[in-house]
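# following is a predicted model, sequence given first.
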Amino acid sequence: MTAPGPVAWSRGTWTTAPVAVAEEGPDLLVTAAEGSDAWRHTSYGFVHDDAHALLAPLGDPGAVEVAFDADFGARFDQAGLVLRADEQTWLKAGVEVSDGVLQVGAVVTLGRSDWSVAPVPGWAGRTVTVRASRAGDAVTVRARAGDEPFRLVRVAPFPAGVPAAAGPYCCAPTRAGLVVRFRRWATGPADAALH
């Protein structure tokens, strides 16, 4: 994987403005609104499109990385990255609290959302980096804690040739007061290989 270059927080545009945003040195602190979420239809029957995503255009092919502190305490607290073409075509990937433990996963939405997770209790309280690499008709999602090797999270379909934007996101479906410290946002060329 080629090392991506940093993106200034000021380059992005919020899909839904958070409760508060503050720059602290190189970091961005984002306070999520209670009840914010991103989901379409499947199983739950509702549509939520008010997660706080800070997005800028991403090349096709191209890759985006977001690093943040996984310091969460309430059910469904979450942060990571979003890749979005429109309200029915998007992917969010990162970590969230589910079933009482921190989980790494992704939601892929092509009209309807799906969800996949895997427990990563050892990532709690650490800096997590999530990477999405878009090429052709697919997005490859990888993640890691600290400087550990990236692990494959998901290979997902995404429409080829459709303009999309990407960047950090967070939301707090079940509570007020979630503050996420984002440490880095970067973009670069797509990964040369899946493995």
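In hand now; what should we look at?
# only C-alpha atoms for contact and neighbour calcs from this point on.
Will do.
# tell me, what residue is most central in this protein?
residue 81 (1.9 Å; Cα atoms, centre = their mean).
# that one: which element?
Counting by DSSP states H and E, the element that carries residue 81 is strand 78-86.
# ok, back up a step: and the residue nearest to the centre of the chain, what does it touch?
Neighbouring residues of residue 81 by Cα atoms under 8 Å, 6 or more residues apart in numbering: 53, 65, 66, 92, 93, 94, 130, 131, 166, 167, 168, 169.
# pull out the buried positions in the strand holding residue 81.
Buried residues in strand 78-86, counting neighbours by 16 or more other Cα atoms under 10 Å, are found at 78, 79, 80, 81, 82, 83, 84, 85.
# also this one, for the comparison:
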Amino acid sequence: MNEQRVIDWADATWLNPPLHAVRSGEDLVVTTRDRSDFWRTTSYGFVRDDGHALLTGLPDGSAMEVTFVAEFDTLYDQAGLMVRVDERTWIKAGVEMSDGVPHLGAVVTHGMSDWSLSPVPDWRGRRVTLRASRSGDAITVRARRDEEPWQMVRLAPMPPTAVALAGPFCCSPQREGLRVRFTRFALGPADASLHS
């Protein structure tokens, strides 16, 4: 997982600009708008496509990494990495507050969204990195806390001919004002294997 190129924040484009996005040294501090979210239909019956994502190209054979720190305290506060083809085809993966505990999870959307979560209470307030590796017909999502070993989060389908974008995302479906400090945004080669 080497040979990465750091992406300048200015070299990516906002899908739904946040309330604030301010550089702080090398970091980007983002503040969410009220009731921002990404979701399509399943169980809740609504479509939301107004979360904040800073996106750039994710060609086949590449992997995107995003690192952030956030203090989640409200239900559904979330931040991480998004891979997006269009409003009906996307993946978001990261840390999300659910039942008072931070969870590591992913939503994969092909027309309708799904949702998977696993509690990570000791990740609260820590530096988290998400990695989306694109190879052939798949996106492999991994995550880690600080410099700990990578954990597998999801293996999801992605049409090999799709033009996909990727980058940091955050949203706060229940409020305004989640602040996320994104500390790294980098692109490199796709993982050589599903297993590290």
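Structure received. Everything numeric in this text was worked out from a predicted model, so none of it was measured.
# need the TM-score between these chains.
TM-score of the superposed chains, computed with TM-score structural alignment, normalised by the length of structure 1, equals 0.98; 195 aligned residues with a Cα RMSD of 0.8 Å.
# that older thread, now, the most widely separated pair of the contacts of residue 81 of structure 1?
53 and 131 (15.2 Å; Cα to Cα).
# thinking again about what came up before, find the nearest non-adjacent residue to the residue nearest to the centre of structure 1, please.
residue 168 (4.3 Å; Cα to Cα, 6 or more residues apart in numbering).
# that neighbour and residue 64 touch, don't they?
No. If you go by Cα atoms under 8 Å, residue 168 of structure 1 and residue 64 don't touch, sitting 9.2 Å apart.
# measure stretch 69-82 of structure 1 end to end?
17 Å (Cα to Cα, to the nearest Å).
# cool, and stretch 122-142 of structure 2?
Where stretch 122-142 of structure 2 begins and where it ends lie 17 Å apart, using Cα to Cα.
# list the contacts of that stretch.
Residues outside stretch 122-142 of structure 2 that contact it (Cα under 8 Å, 6+ apart): 58-72, 80-81, 83, 93-94, 102, 143-146, 150-160, 189-191, 194.
# quick one: the residue of structure 1 most remote from its centre from residue 39 of structure 1, how far?
Note on structure 1: the largest C-alpha distance from the chain mean falls to residue 45, namely 22.3 Å (Cα atoms, centre = their mean). To residue 39 of structure 1, residue 45 of structure 1 is 9 Å away according to Cα to Cα.
# what does residue 69 of structure 1 give?
Applying Cα to Cα to residue 69 of structure 1 and residue 39 of structure 1 gives a distance of 23 Å.
# same check, this time on residue 115 of structure 1
Separation of residue 115 of structure 1 from residue 39 of structure 1 (Cα to Cα): 9 Å.
# on that earlier part again, ok now the strand holding residue 81 of structure 1, how far from the chain's centre?
Mean C-alpha position of strand 78-86 of structure 1 versus that of the full chain (Cα atoms, centre = their mean, to the nearest Å) differs by 5 Å.
# just give me the mean distance for the helix or strand just after that strand relative to structure 2.
Sequence order places strand 89-98 as the next helix or strand after strand 78-86 of structure 1, per DSSP H and E. Here the mean offset of strand 89-98 of structure 1 against structure 2 after fitting is 0.5 Å, by mean Cα distance after the TM-score superposition for structure 1.
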